[in-house]
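A.B. asks: Dropping a prediction and its sequence here:
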Amino acid sequence: MGVCDAFARYAPARKPDAMSAPHPPKVAGFDSPLPSSAPASPTVPPVAGTPSCTPPPRTGAVPDAPARPAGTRHCTEPRTLLEDRLAGRIADLASLHDLTRCLVRTGTVRDALREILHAGARLLGARRGLAVLDQDGPPGEYGPHTPVGHGLTHEELGQLETVPAADRPQAPLTTDPTLTEVARPDLTAEVALTPRHREVADRLGYAAAYAHALDPHDGSRLGAAVWLFDGPAVPGPAERRTAAHYLGLAGDHLARLLEVDRARARLAALAEGLLPSRLPTMPGVRLAVRHRTGPLGGGDWFDALPLPEGALGLAVGSVAGSGPQAVAARGRLRAALRAYAVMEGEDPVAVLSDLELMLRLTEPGCPATALFAHCRPGGRRLTLAGAGHNPPLVLGDRRAEFVETGVSAPLGMLGCWEAPGAEVRLDPGETVLLWTDGLLRRTGDPVDRAFARLHRAAAGVPRRLRDDPETVADHVLQAMLPDGRDATDGADDMVLLAARFD
């Protein structure tokens, strides 16, 4: 017999070590604080006063049911409660994941606010809500204290705006930056409720409100969201905790969207500042322009400038690319063209030749297209030249046709640029349309179909509308872009310049 066998045979009996004692089972990776459900030794009597884990006998139990072995303990109820709590927490995290994934897909502040209100209504069990930001936004989108509603009509939002500011559900959040939530479980029972608020609540049919701040993690406050309940109610701690997690993430997303809006607004202001603020007024000609800038800022530009001896210069062009670089390049290009047009505007080919030389020396690798026309309104004669640009279109009572300008390369593409000039004689009452590629691209059609579409749009202008270049430009845009693709958030820049000669 070996030494180990001898030790195992003659070793004295003792209690097992604590390290080798059986452990309670784990649930979802957490050590259970509950006692083990292992059966106790029948020889050890229970301590007096210790609560038993055996459930009491049920009323109406079957009398012949077999009795359980003596000393058996059942602790399944506390374990079930723990599993239920963990399952509920996992369900909340899954809901947060789904709602957050829907939120990050929104690309505008207004869409994000609507998604936040929808998600909060789902988490808190509300049917209606509204959100208010303290930040400025694009014109017509949102502004300080301008509400965005969920389940509320425009008229109902207007009625809520008539409630005194100090009595609105989000009022404490706007005055005390340390508060993050305000619960008003029963508005009808509030003695200090203003009569106007009580009247609006009765008319709209809500009796409770819950407001939460929209705070990103940088500590700033963007605004607040409010949810309205049809009856007296207050969200429970679990619902409020889940909503707080979601609104924290939503605040970060809103902060990013607001910063993008501010950057776009600054770029749009810069882009508009590099274009004429108003068109010149000259006898014998009337002008109108429609210009749209893409969200990234593009290189399409236009100009109309008085020249010596009562002449007029008209120009449109486009710089390749988008963003601040393209906006700055188009500003420099337009400024240079103005200088060359004043010096030698009667020769459009010379103007574009000087512009090409400047572009090649100062803006290498920045191709651009341009079209310049010199005209004397009284004589109704245009002399023009184009550098890789689209030809203008003449609209009159007896014709709607493109002007033949000849084939030419864009500026900055060749070592020595040359292009033929063209001359157009106009009849009284005819309108010349100058435009950029963005007008064609916004239609979504191939180039040949887009050209045909533009021709039909111009020829289809009613005769009663052709006396005003403003109505001509509007009709052409409406016929070209019936789906609203001429909006300011379109993908491409677009210019349409109309000049009507009397």
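C.D. replies: Sure thing, it's come through. Numbering: from 1, shown residues only.
A.B. asks: hey, let's count contacts and neighbours off CA atoms from now on
C.D. replies: Fine.
A.B. asks: With Val260 as the reference, measure out to the closest residue in space to Ala112 that isn't next to it in sequence.
C.D. replies: Nearest residue to Ala112 in three dimensions, chain neighbours excluded: Thr106, at 5.5 Å (Cα to Cα, 6 or more residues apart in numbering). Thr106 sits 13 Å away from Val260, going by Cα to Cα, to the nearest Å.
A.B. asks: again, but for Pro428
C.D. replies: Counting by Cα to Cα - Pro428 and Val260 are separated by 48 Å.
A.B. asks: let's bring in a second model and compare:
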Amino acid sequence: MSVHDHHPRTQSLSTESRLDADPDPPPHPSSTPVPSADILEGSPHGILIASAREGGTALYANARLEEMFRTPVPMEPGGLAAASQALFDRNGEAMEFAESPLGVALLQRRPARAEVQYRVPGQEPLTLDITASPLDCAHRADQVAVVYLHDISHQHHAAGALDEANRRLAQQLEDITWVHALTERLTDHDSVDETLSRVLSEGARLLQADMGVARLLNEELRTMETRATYGIEPSARAEELISSVGDKGELVDAAARAGGWLVYEDVLTDPAAAGALRELGRETGFRSVYLLALRSASGRKLGALAWAFRRPGRPTSRQRQLATTYCRFAGQIVENNRLYERERRIASTLQQSMLAQELPHIEGVQIAACSLPGAQGMQAGGDWYDVLALPDGKAGLALGDVMGKGLRAATAMGQMRTALRSYALVEGEDPVAVLTDLNALTADMELTDLATVLYMTVDPAQRRATVASAGHCPPLLVDHAGAAFVRAGQGVPMGVMDEWQAEAGEVELPQGALLVLYTDGLVERRGEELGTGLERLRQAALSAPAEVGELCGHLVEQCLDEGANPDDVAILALRMG
């Protein structure tokens, strides 16, 4: 009801104005009669008595109603019907007077209750719980009803605030879940560049960015290096400009001083945008930039991530908060990946330095070897080989695989190779004795929990080999009869038992025979049975080139998936003259 028209409000119910008064009411037996108006005026709720005359006319309104509406209730004939223009239902739709609780009580003569919004321009809206009931007044010609109005605006606002808090909490939980899922996917990438590429693409999707650049600080050169880009057409000029923007890390420092991020809403007009950044925007087509400092878990400066947009503007606060959280986790993963890469380089260098750099020349045989680092994983493995020139023109061939990755595996590999060479030079005629001594040393020095080793001696004059294997892949022999795996001389891996033992195996090597020793990286594929990989190797060996120096490349091409090896691979091959 609109109550802008100020009319005198009925202040009390006199004897003449009471709706169904008895002209001679009996006296109360023991007390003074209480005036009806005093009871209504003392009510904490708004009370309105109205008739259906001229569509809705107020007969009585208590003081609480005036307090609610902050203006007198219109008492003129038809005033209530006119005021109904300010009524709306809980859905915010306009409510006709006939649909309101008062209208239903007056016109349909039945009780009604509803939650109603009362909106008047320039005033705070009210939310009212309205209950109306028809009154039976025999002496009146028009219909009458009484209405109770309870102001529930505060409860409504509190419920709305609770709903909003729940909505925000749900949004925060959704955001946390989203960031967690993105971070989990980041751990699938082992290299720094792959991780940064993923961060740029996922960040672009979050920020609705068109381009992105990830740059890391080279601590040795004290310069910034571009490690990944997103959405930028490659060109020499673009690369030159990217390299020149904050090449000493000034933008990272500026972002750190500003709280971790910077925004250039329009690089063409922002005076803080350096000339190179402005020119880069013209070159690649962006107008605004959002930059985040990338830091390690300890807060050490790593570099910066920047996203660019073709239109001027800035990300929303929620987008910035999510990007900041995501990149905080990404910084930790990038730092770990950098440490892994550094360890891999050290381990790989150590591993390669411990392998035989030159193979000895042994009369009557051709020998070739190769070692390939894994294409996946951040750490070098423990695959190794060695060739020894033994007395009486014999050759000693050794191949091993130390369980594990990284410096520990590379160190154990070097120690085992050195030890085996020493034992072989002393008792090289007996491969079983060599591996028995090696197993004892492995256990005594706790070099590794598990390692596989194969050692054999080859006598070119007798065209015969003696082999012993500590759980290693069986050698492959290719001769005039075909290609077959040598299963002789098998024992358990190193480090499994204190006392290692096996029966040495004897292998005949006819003229032109090819003997292939290899580690499991050549034959194993994820989700595939080992037998399938062994058969693939056997078929590849049957078509091997006659020149043993070309053998390794042939086997790698035929046995590895598109030439990529997920694990380290070592191959040692010998062809009889």
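C.D. replies: Here it is on my side, so go on. In this text the structure is predicted, and so the values were computed from the model without any measurement.
A.B. asks: What residue in the first structure is paired with Gly231 of the second structure?
C.D. replies: Matched by TM-score structural alignment, Gly231 of the second structure corresponds to Gly151 in the first structure.
A.B. asks: State the number of residues packed around its match.
C.D. replies: 15 (other Cα atoms under 10 Å).
A.B. asks: just the helices in the second structure please.
C.D. replies: Under the criterion DSSP state H, the second structure contains helices at 36-41, 63-69, 79-83, 101-103, 153-186, 192-207, 236-244, 250-257, 275-284, 317-354, 406-427, 431-445, 530-542, 551-559.
A.B. asks: quick one, the last one and helix 530-542 angle?
C.D. replies: Compare the direction of helix 551-559 of the second structure with that of helix 530-542 by axes from the mean of the first three to the mean of the last three Cα atoms, to 10 degrees and you get 130 degrees.
A.B. asks: From the contact counts, what lies against helix 551-559 of the second structure?
C.D. replies: strand 365-372, helix 530-542, strand 569-576 (3 or more Cα pairs under 8 Å, 6 or more residues apart in numbering; DSSP states H and E).
A.B. asks: Any idea which of these gets closest to Glu499 of the second structure?
C.D. replies: strand 569-576 (27.4 Å; Cα to Cα).
A.B. asks: max-length strand in the first structure?
C.D. replies: Determined from DSSP state E, the single longest strand within the first structure is strand 311-322.
A.B. asks: Helix 348-362 and that strand, what's the angle between them?
C.D. replies: 30 degrees.
A.B. asks: on that earlier part again, counterpart of the residue nearest to Ala112 of the first structure in the second structure?
C.D. replies: Checking TM-score structural alignment: Thr106 of the first structure goes with Leu186.
A.B. asks: Look up how far Gly203 of the second structure lies from its match.
C.D. replies: Counting by Cα to Cα, the gap from Leu186 of the second structure to Gly203 of the second structure is 12 Å.
A.B. asks: These two: who's more crowded?
C.D. replies: Applying other Cα under 10 Å to Leu186 of the second structure and Gly203 shows that Gly203 carries more neighbours, namely 24 against 20.
A.B. asks: Alignment lookup: the more buried one to the first structure.
C.D. replies: Using TM-score structural alignment, Gly203 of the second structure lines up with Gly120 in the first structure.
A.B. asks: Then Gly303 of the second structure?
C.D. replies: Under TM-score structural alignment, Gly303 of the second structure pairs with Gly223 in the first structure.
A.B. asks: What is the neighbour count of the residue nearest to that match when sequence neighbours are not counted?
C.D. replies: Among residues not flanking Gly223 of the first structure along the chain, Leu133 sits closest, at 4.2 Å (Cα to Cα, 6+ apart). Counted with other Cα under 10 Å, the neighbours of Leu133 of the first structure add up to 23.
A.B. asks: Show the contacting residues for Leu133 of the first structure.
C.D. replies: Neighbour list for Leu133 of the first structure: Tyr142, Gly143, Pro144, His145, Thr146, Pro147, Leu222, Gly223, Ala224 [criterion: Cα atoms under 8 Å, 6 or more residues apart in numbering].
A.B. asks: what residue of the second structure takes the place of it?
C.D. replies: By TM-score structural alignment, Leu133 of the first structure lines up with Leu216.
A.B. asks: got it, and Leu314 of the first structure?
C.D. replies: Using TM-score structural alignment, Leu314 of the first structure lines up with Leu397 in the second structure.
A.B. asks: How many neighbouring residues does the closest residue to Phe501 of the first structure other than its chain neighbours have?
C.D. replies: Distances taken as Cα to Cα, 6+ apart place Val285 nearest to Phe501 of the first structure, at 4.6 Å, with adjacent residues excluded. Val285 of the first structure has 19 neighbours, counted by other Cα under 10 Å.
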